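In: predicted coordinates and the sequence they were generated for:
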Amino acid sequence: MNWFLNHYFDEGPGIPKDAPRPEGLRLLASTFGREWWELLKLNLLFLAFCLPVVTLPAAYYAMVRISLTMIEDRNVYLWRDFWSAFRSRFWMTTALGILFAGGEALALLAARTYAQASLDQIAFSAPLAVSVTVAVLLPLYAAHLFVARALGEDRSFSGLAKAAAIGLLARPLPGIAALGFVALLWLAHILFYPASALLPVLVNFSLGALVTSFAVLEGVRHGLSVTGPALNPKQQEDRKQSAEFPIRRMK
């Protein structure tokens, strides 16, 4: 028994101070290996907050915030960080979620309609291709925008929207690959059901958010660097007041 306790509470091998930080897929694997238990708890927390359904966008944003914290290897205080992110951006993320969900539904409906029509007339193939492209780009842009919002807390929304668009155009392939990985997760759940019945409860949502956030992170950082340190409305008002009343502020 003493041997077991000594082994359990003994310090691990640690990480050498001069060890290079992993990059690429090694960084993703390292993050998952280090945070797998927190990811399981994060998945359950996300499901609990999604029960009213309308809270799903805010819960997803909170999950993205924590995923970025894990990728950056910072301390995660699961409940505190999740609740803070969920509450701070609830209305904005809810509005964005409704907007993106409506756009995605319209794009899928258009794709279905044009697919049926193209069977009779080849001319409908062009609008079919456009609607399919929009159906793919909308969730991809949403992923970029949520990550941009999490990284650029001091930025205006217009600046974040521009940075997300630049990041998507600059690095579209990693995001597409991440969406493909998420689709494979759910495909495995469907194909191996009922043996895979616990996959959504245990890992599908949190692992999907981690992989997607990791995939779009570099593109979003590039977009934020290109757009520059844009000011949010409050900062713009403060700067305007400083310009109008410089003497009073100096006093």
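Out: Perfect, I can see it now.

In: when you work out contacts or count neighbours from here on, use the C-alpha atoms and nothing else.
Out: Noted.

In: quick one: the helices in the chain?
Out: In the chain, the helices defined using DSSP state H lie at 2-9, 25-49, 56-71, 78-88, 90-118, 125-151, 157-170, 172-191, 199, 205-227, 233-244, 246-250.

In: neighbours of residue 177, how many?
Out: 14 (other Cα atoms under 10 Å).

In: contact partners for the nearest residue to it once chain neighbours are set aside?
Out: Closest residue to residue 177 apart from its sequence neighbours, by Cα to Cα, 6 or more residues apart in numbering: residue 215 at 8.0 Å. Applying Cα atoms under 8 Å, 6 or more residues apart in numbering to residue 215 gives the contacts 174-175, 177-178.

In: drop anything exposed from these.
Out: Neighbour-count burial (16 or more other Cα atoms under 10 Å) applied to those gives 174-175, 178.

In: just name the most buried of the helices of the chain.
Out: Mean neighbour count (mean count of other Cα atoms under 10 Å) peaks for helix 56-71 among those, with a mean of 24.

In: and the nearest residue to residue 188 once chain neighbours are set aside, how far from residue 202?
Out: Excluding the flanking residues, the one nearest residue 188 by Cα to Cα, 6+ apart is residue 196, at 7.5 Å. As judged by Cα to Cα, to the nearest Å, residue 196 and residue 202 stand 10 Å apart.

In: these two: which is more packed in?
Out: residue 202 (18 against 14).

In: got the contact list for the residue nearest to that one when sequence neighbours are not counted?
Out: Closest residue in space to residue 202, ignoring its immediate chain neighbours: residue 40 at 5.4 Å, by Cα to Cα, 6+ apart. For residue 40, the contact set (Cα under 8 Å, 6+ apart) comprises 202-203, 206.

In: okay if I get those as CSV plus distance to residue 82?
Out: Converted to CSV, those look like this (distance: Cα to Cα, whole Å):
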residue, distance to residue 82
202, 17
203, 17
206, 12
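
In: for the residues you listed, which one is nearest residue 114?
Out: Residue 114 has its nearest neighbour among the contacts of residue 40 in residue 206, at 34.4 Å by Cα to Cα.

In: the closest one against residue 63, yeah?
Out: Yes. When contacts are counted by Cα atoms under 8 Å, residue 206 is listed as touching residue 63 (6.9 Å).

In: any residues in contact with both of those two?
Out: With Cα under 8 Å, 6+ apart, residue 206 and residue 63 have common neighbours 42, 46.

In: which other residues reach stretch 79-92?
Out: For stretch 79-92, contacts defined as Cα under 8 Å, 6+ apart pick out 55, 58-59, 61-63, 65-66.

In: make CSV out of the residues you listed and add distance to residue 74.
Out: CSV is the format used below for those (distance: Cα to Cα, whole Å):
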residue, distance to residue 74
55, 26
58, 22
59, 20
61, 18
62, 16
63, 15
65, 12
66, 10
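
In: got another one to weigh against that:
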Amino acid sequence: MNWVANFYFREGPGIDKDAPKPEGLRLLGAILVREWWDLLRLNVLFIAACLPLVTVPAAYSAAVSVCVAMIEDRNVYLWRDFWAAFRSGFWLATVGGAVFAAAAVLAWVAIPAYAAEAKHNLVFAAPFALAVMVSVLLPLAASSFFVSLAKTEGPEAKVQALGLVIRIAALAVLARPLPGLAALGVVAGLWLAHILFYPVSVFLPVLVNFSLGALLMSFAMLKGVELGCSRTARDS
């Protein structure tokens, strides 16, 4: 049976030190292959942290923090890292989530109201178009905001740099909106599949939808956030 032991314990092929680092979709695929088990566990942990409902923004912020660590290929200690990010960013994430939720509600109320008025008066076509644009950009701005929080270490630093975080998030959306829109489309497709194939797809949210959505949005917005960080560093 030595051949079994030799086969099982033999060294793997390793990674060529001169091989180029994967980028784009290849990098995303590598992350999914490497982190699939932690993504499943992160999904369950996120759902458990959301049960009080008021903790949803802080739980999402913590999930984004873990996802950013995965993207940057840092060591992830899921339980410790999630709860550390949850505690340190609780208040800022909660306030930010409340602001984005209120803005989304206002946009969703304004869209049908302005659409009805625009049928009779073209003057209302401009605010209708603005409300539609805001409703599309809000998820990108929220994702960029939470990624910016994840890139800021420590609760004191986050409080002091809140204005800077907001500025970085806005620059990220303006600099790279297309990757965010593509990721948003994939996330919407995941939830649409859950609805269309229900009840067969009943376990999709429990297994993957939340953590995979956070990973996709974080992956899409991270480059923009890094560009925003470099831009604000040059300006300062």
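Out: Okay, I see it. Quick caveat: nothing in here was measured; it's all calculated off a predicted structure.

In: give me the TM-score for this pair.
Out: Overlay of the two chains. TM-score (TM-score structural alignment, normalised by the length of structure 2): 0.91; 231 aligned residues with a Cα RMSD of 2.1 Å.

In: which residue in structure 2 lines up with the residue nearest to residue 177 of structure 1?
Out: The pairwise alignment with structure 2 assigns residue 215 of structure 1 to residue 220, based on TM-score structural alignment.

In: how near is its match to residue 170 of structure 2?
Out: Separation of residue 220 of structure 2 from residue 170 of structure 2 (Cα to Cα) stands at 14 Å.

In: if we can go back for a sec, just the contacts of residue 215 of structure 1 now: which is nearest residue 158 of structure 1?
Out: The closest of these, once distances to residue 158 of structure 1 are taken by Cα to Cα, is residue 175, at 21.5 Å.

In: quick one: residues contacting that closest one.
Out: With contact taken as Cα under 8 Å, 6+ apart, residue 175 of structure 1 is in contact with 140, 168, 212, 215-216.

In: will you turn those residues into a markdown table that also has distance to residue 97 of structure 1?
Out: Listed next are these as a markdown table, based on distance: Cα to Cα, whole Å:
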| residue | distance to residue 97 of structure 1 |
| --- | --- |
| 140 | 13 |
| 168 | 18 |
| 212 | 17 |
| 215 | 20 |
| 216 | 18 |
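
In: check those residues and tell me the two furthest apart.
Out: Across these (Cα to Cα), the longest gap, 12.5 Å, separates 168 and 212.

In: average distance between stretch 177-195 of structure 2 and structure 1?
Out: Mean deviation of stretch 177-195 of structure 2 from its aligned counterpart in structure 1 after superposition (mean Cα distance after the TM-score superposition for structure 1): 0.8 Å.

In: against structure 1, where does that stretch fall?
Out: Against structure 1, stretch 177-195 of structure 2 falls on residues 172-190 (TM-score structural alignment).

In: and that stretch, how far out from the chain's middle?
Out: Relative to its chain's centre, stretch 172-190 of structure 1 lies at 14 Å (Cα atoms, centre = their mean, to the nearest Å).

In: and what of stretch 157-164 of structure 1?
Out: The answer for stretch 157-164 of structure 1 is 15 Å, by Cα atoms, centre = their mean.

In: and it against structure 2, how far off on average?
Out: Mean for stretch 157-164 of structure 1 is 1.1 Å (mean Cα distance after the TM-score superposition for structure 1).

In: OK, contacts around the residue lying closest to residue 185 of structure 1 once chain neighbours are set aside?
Out: Once flanking residues are discounted, residue 185 of structure 1 sits nearest to residue 204: 6.7 Å by Cα to Cα, 6+ apart. By Cα under 8 Å, 6+ apart, residue 204 of structure 1 lies in contact with 43, 182, 185-186.

In: make TSV from those residues and add distance to residue 85 of structure 1 to it.
Out: Shown next, in TSV, are the contacts of residue 204 of structure 1 (distance: Cα to Cα, whole Å):
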residue	distance to residue 85 of structure 1
43	15
182	23
185	26
186	26
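
In: ok, those vs residue 17 of structure 1, which is closest?
Out: For those, the closest approach to residue 17 of structure 1 (Cα to Cα) belongs to residue 43, at 32.0 Å.

In: quick check, the closest one in contact with residue 199.
Out: No. The criterion here is Cα under 8 Å, and residue 43 of structure 1 misses it with residue 199 at 10.1 Å.

In: sorry, back to before: from the buried ones among the contacts of residue 215 of structure 1, which is closest to residue 250 of structure 1?
Out: Nearest member of those to residue 250 of structure 1, counting by Cα to Cα, is residue 175, at 48.3 Å.

In: any idea how far the closest one is from residue 196 of structure 1?
Out: Per Cα to Cα, residue 175 of structure 1 is found 25 Å from residue 196 of structure 1.

In: one more: residue 93 of structure 1?
Out: The separation that residue 93 of structure 1 has from residue 196 of structure 1, given Cα to Cα, amounts to 31 Å.

In: how about residue 152 of structure 2, nearest residue that isn't a chain neighbour?
Out: The nearest residue in space to residue 152 of structure 2 (Cα to Cα, 6+ apart) is residue 158, at 6.0 Å.

In: which ones are touching the nearest residue to residue 127 of structure 1 once chain neighbours are set aside?
Out: Leaving out its chain neighbours, the residue that sits closest to residue 127 of structure 1 by Cα to Cα, 6+ apart is residue 114, at 6.8 Å. Going by Cα under 8 Å, 6+ apart, residue 114 of structure 1 touches 124-125, 127-128.

In: corresponding residue for residue 159 of structure 1 in structure 2?
Out: Residue 159 of structure 1 maps onto residue 164 in structure 2, by TM-score structural alignment.

In: which residue, other than its chain neighbours, is closest to that match?
Out: The shortest distance from residue 164 of structure 2 to any non-neighbouring residue, by Cα to Cα, 6+ apart, is to residue 232 (8.0 Å).
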